[in-house]
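Q: Sequence first, predicted model second:
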Amino acid sequence: MSDLSSLLRDALNDPATGWSLGAFGAIAEFIRDPDEPVVLRGDGPELEARTARGGLRLRPVPAIRPVPYRTRNGGLAVALCLPRHVGAMNRRGVVTELGPDREAIAEADRGTLLFDLGLEVFQTDVCVRSADPATIARLRAVVGTELLAPGNPLPPDLPALSPDRVFIGPFGRIEVSQPIPPPNGRSPEGPHTHVLPKLLAHGRTHAATVPIPDGWVPSLYLSPPAGSHAAWEELGR
């Protein structure tokens, strides 16, 4: 655990590291630029990085199993996995108001209302957060409904509303404060999210190309800098 915590702390401090949290069809990514102002916290049990565009929090736990693997382009990625029986989240199936986001990374956001979008993702609560009265009213109007059901009025308006996205896993979260692109638009540089209904419909915890061992579930991924590849591969043996 100490080796894993040390590698995670080093990765958090390195802006070359990319992070993602979610499942097949719904994922949040946290990336920051080398010269981008960032607030880092790594002197306790939690590791945090926060910029104006988004944030990441990790709470490393002993049950984490790092699974390094090579991507299609030959780079190294690491899936941080938990046993399936402890890796599940709430799997809500309808839009649900959760109240203030008391676990928000920034203290200023801890009174802001959090809504689970009800996507029923096994290892991730896919949520949005807003303090805007008009956005809150729109979200409350669809509480209790299936977001992706035909005719739901909210999805077409989400790009204009662009609430913060908050993806929450068993030992961490990624928050994204950038705009949601329109259906045919491009995701912004830096932190962003993808929710792809056709992929979500498969109900997979991860892509078939990711070699997750049987009985385990990936909770968070990182793409570590090249200088740490050997250490991650050794840890994953």
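A: Received, thanks. Numbers count the residues shown, from 1 in each chain.
Q: all contacts plus neighbour counts: C-alpha atoms, from now on.
A: Fine.
Q: OK, contacts around the residue nearest to Ser177 when sequence neighbours are not counted?
A: In space, and not counting its chain neighbours, Ser177 is closest to Asp164: 4.7 Å by Cα to Cα, 6 or more residues apart in numbering. Shown in contact with Asp164 (Cα atoms under 8 Å, 6 or more residues apart in numbering): Val128, Arg129, Ser130, Glu175, Val176, Ser177, Gln178.
Q: Give me the neighbour count for the first one.
A: Around Val128 there are 22 other residues, counting by other Cα atoms under 10 Å.
Q: Also the third one?
A: Applying other Cα under 10 Å, we find 22 residues neighbouring Ser130.
Q: another structure for you, compare them:
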Amino acid sequence: MDEPLETGALLASMFGAEGHLWSVGTLSAFMALEGCGTPEQTPSGLILAAGGSRARLRPGAQLLAFETLSSDPRGWNHGIALCLPGTPGKPSGRITRVSDDDPIIPADRGHPVLDLGLGQGPVRALFRPASEDAFAAAGLAWSEAAAILAPLPGEWIVDTPVLRVERAGAVLHSVPQALETGRSHAETTPVPPGLIPLAHVFPPHPARHRPGEPMAFDPARHARFQAILSRHGRPDLWALKQEVMAQLAEGRFAPPETDRHGATVVRVALRQHLHLQGPPPREWLDRFDRPLLRALEEGPGR
């Protein structure tokens, strides 16, 4: 039997699971996977039909678990990036007509689709139109074609080697700056050089139902993600977090030297300490997390 935290078993347990939010793609083209259900194991991968979409999960991803700051001064975010080696490159931004050689439904193989020119590295963003008229957009720039294609019937697709999502309706998102810069992911995500995050999964959070909807802290949810973080997080950042937590537990204050991502780790540890043990010592807050300090001074709910 696979270990629960082993990559394949972990992803399979979260695919279609209630409360787990998924997205596929990079900043230039990404799509949410909504709904929950029971995936079907097929020769081509694990297939999930839920929320008006179809999704296929395949093995091969390198996982990167991470924690980042949220806009709530007491809160944090967490997630798991599904990565592959490589560099993203800059999207072409040009629409072309191509053949779909790896659809989820075998009967769709070889059908013509529009490549939207938004892909980076191994990511492709496609549109499978219901009418031949849509292919008149071939040759246009995405900036010209987006408004033309959005109301047309068809399926929007984000395809990667590890996760593919197909969904009817205009649900594809693109960050315009990413088309210019070629950046594949948010700078706050601590992705090591040489990896591209192709998809993300966001497990249930221990302190909120969803962004903006706090809940009573759930220690079991917290422990679950910490186990994932210890196995699939960046080892240097996990070691830093363990050191900070040990200092807090022992009443010591020997502030570590940190870069941007390291400082985030310290701040997340302080915010989690608030839920686990109570307010952190002021010297830590003065040095690393003034927003949390102000929120505590202003009282509950701030």
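A: Structure's in. What do you need? Values in this document were obtained by computation on a predicted structure and should not be read as measured data.
Q: and the residue mapped onto the residue nearest to Ser177 of structure 1 from structure 2, which of the three is it?
A: Taking TM-score structural alignment, the alignment pairs Asp164 of structure 1 with Glu155 from structure 2. Secondary structure for Glu155 of structure 2, judged by DSSP: H, G, I helix; E, B strand; the rest coil, is strand.
Q: What is the aligned counterpart of Met14 of structure 2 in structure 1?
A: With TM-score structural alignment as the criterion, Met14 of structure 2 matches Ala11.
Q: which secondary structure element contains that match?
A: Assigning secondary structure by DSSP states H and E places Ala11 of structure 1 in helix 2-13.
Q: Ok, Thr193 of structure 1 next?
A: strand 192-195.
Q: what's that strand in contact with?
A: By Cα under 8 Å, 6+ apart, strand 192-195 of structure 1 touches Gly25, Ala26, Ile27, Ala28, Glu29, Phe30, Arg165, Val176, Gln178, Ile180, Ser187.
Q: So which of those wins on neighbours?
A: Going by other Cα under 10 Å, Val176 tops the contacts of strand 192-195 of structure 1 with 27 neighbours.
Q: The counterpart of it in structure 2: what's its closest spatial neighbour, skipping adjacent residues?
A: Aligned counterpart of Val176 of structure 1 in structure 2: Arg167 (TM-score structural alignment). Closest residue to Arg167 of structure 2 apart from its sequence neighbours, by Cα to Cα, 6+ apart: Ser53 at 4.4 Å.
Q: What does the one you found correspond to in structure 1?
A: Match for Ser53 of structure 2 (TM-score structural alignment): Gly54.
Q: re the thing from before, quick check, the match of Val176 of structure 1 in contact with Ala49.
A: No: using Cα atoms under 8 Å as the test, Arg167 of structure 2 is too far from Ala49 to be in contact (10.0 Å).
Q: quick one: the helices in structure 1?
A: For structure 1, helices defined by DSSP state H occupy the ranges 2-13, 133-140, 158-161, 197-200, 229-235.
Q: Can you redo those helices as CSV, where the extra columns are distance to Ala79 of structure 1 and mean neighbour count?
A: Compiled in CSV, the helices of structure 1 are given as follows (distance: least, Cα to Cα, whole Å; neighbours: other Cα atoms under 10 Å):
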stretch, distance to Ala79 of structure 1, mean neighbour count
helix 2-13, 12, 17
helix 133-140, 33, 15
helix 158-161, 30, 15
helix 197-200, 19, 14
helix 229-235, 11, 15
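Q: Could you export these as CSV, including distance to Arg59 of structure 1?
A: Shown next, in CSV, are the helices of structure 1 (distance: least, Cα to Cα, whole Å):
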stretch, distance to Arg59 of structure 1
helix 2-13, 9
helix 133-140, 29
helix 158-161, 30
helix 197-200, 26
helix 229-235, 18
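Q: Ala104 of structure 1 is nearest to which of those?
A: helix 133-140 (17.2 Å; Cα to Cα).
Q: Work out the gap between the closest one and the centre of the chain.
A: 23 Å (Cα atoms, centre = their mean, to the nearest Å).
Q: Stretch 154-166 of structure 1 now?
A: The answer for stretch 154-166 of structure 1 is 16 Å, by Cα atoms, centre = their mean.
Q: Chain neighbours aside, what residue packs nearest to Arg9 of structure 1?
A: That would be Gly42: by Cα to Cα, 6+ apart, it lies 6.5 Å from Arg9 of structure 1.
Q: Count the residues that sit near that neighbour.
A: There are 18 residues near Gly42 of structure 1, going by other Cα under 10 Å.
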